[in-house]
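In: generate coordinates for the sequence data below:
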Amino acid sequence: MNSLLEQIKKRRIALELKQHDMMLRIGISRQQYQRLESKGNPRLDTLELIAKGLKSELLLIPQEKLNVVLNVLAEESKASNTPSQSAKEKNKSLTDDPWQGLLGENE
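Out: Sure, this is the predicted structure:
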């Protein structure tokens, strides 16, 4: 399991954000954020700000449930990497019915 600071850095990179971008998202300077990400010991309120800035949530997961949570996240990740419909099929269906899904209806 990665340390919390490693997870924060990986999430920031996954969102294609630079350390400087965090200043606009959470209101701390790039230098402060860099220090925090590399070897910091952030306070809880700072962690909550960072989580919001990274479109994430802080959760306390009981150790006995950790494997279940990790498995659910892994399955969700696999499902999101599997396209449900090819781009060509989507374009064709939109050409046939340009109003498809406009109101959020599942057809």
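
In: C-alpha from now on. contacts and neighbour counts both.
Out: Fine.

In: show me what counts as buried in whichever strand or helix holds residue 52.
Out: Using DSSP states H and E, residue 52 sits within helix 44-53. Within helix 44-53, the residues scored as buried using 16 or more other C-alpha atoms under 10 Å are 47, 48, 49, 50, 51, 53.

In: next up, for comparison:
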Amino acid sequence: MNSLLAQIKKRRIALALKQHDMMLRVGMSRQQYQRLESKGNPRLDTLELVAKGLKSELLLIPQEKLNAVLAVLADDTMASTQPSQSVKEESKSLADDPWQGLLGENE
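Out: Reported below is the predicted structural model:
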């Protein structure tokens, strides 16, 4: 598992933000934010502020639940990148019959 600081950096990059952008989002200078990402030891309130700026949440996960949480997050990531079978079937049937279900008919 990545360190928390590495996760913060990864999230910032995923949002296509530069360190300078964090000044506008959380009110800290680029230098302060750069120090936090590289070797910082931020206070909890600073971490909460950064998380909010990165559209994220801080969570305390019990170790015995960590694998379950990671599995759920992995499934959620896969689900968001691949359309579900029912969505595929629905779009196919609508393409075949664009009038399907328009009048609330049961088929």
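
In: picking up where we left off before, how far is the helix holding residue 52 of structure 1 from where the chain is centred?
Out: Chain-centre distance of helix 44-53 of structure 1: 14 Å, with C-alpha atoms, centre = their mean, to the nearest Å.

In: equivalent analysis for stretch 3-21 of structure 1, please.
Out: Distance of stretch 3-21 of structure 1 from its chain centroid, counting by C-alpha atoms, centre = their mean, is 10 Å.

In: now do the end-to-end distance for that stretch.
Out: Start-to-end span of stretch 3-21 of structure 1 (C-alpha to C-alpha, to the nearest Å) is 22 Å.

In: ok, now stretch 14-26 of structure 1?
Out: In stretch 14-26 of structure 1, first residue to last residue: 17 Å (C-alpha to C-alpha).

In: so where in structure 2 does it end up aligned?
Out: Under TM-score structural alignment, the match for stretch 14-26 of structure 1 in structure 2 covers residues 14-26.
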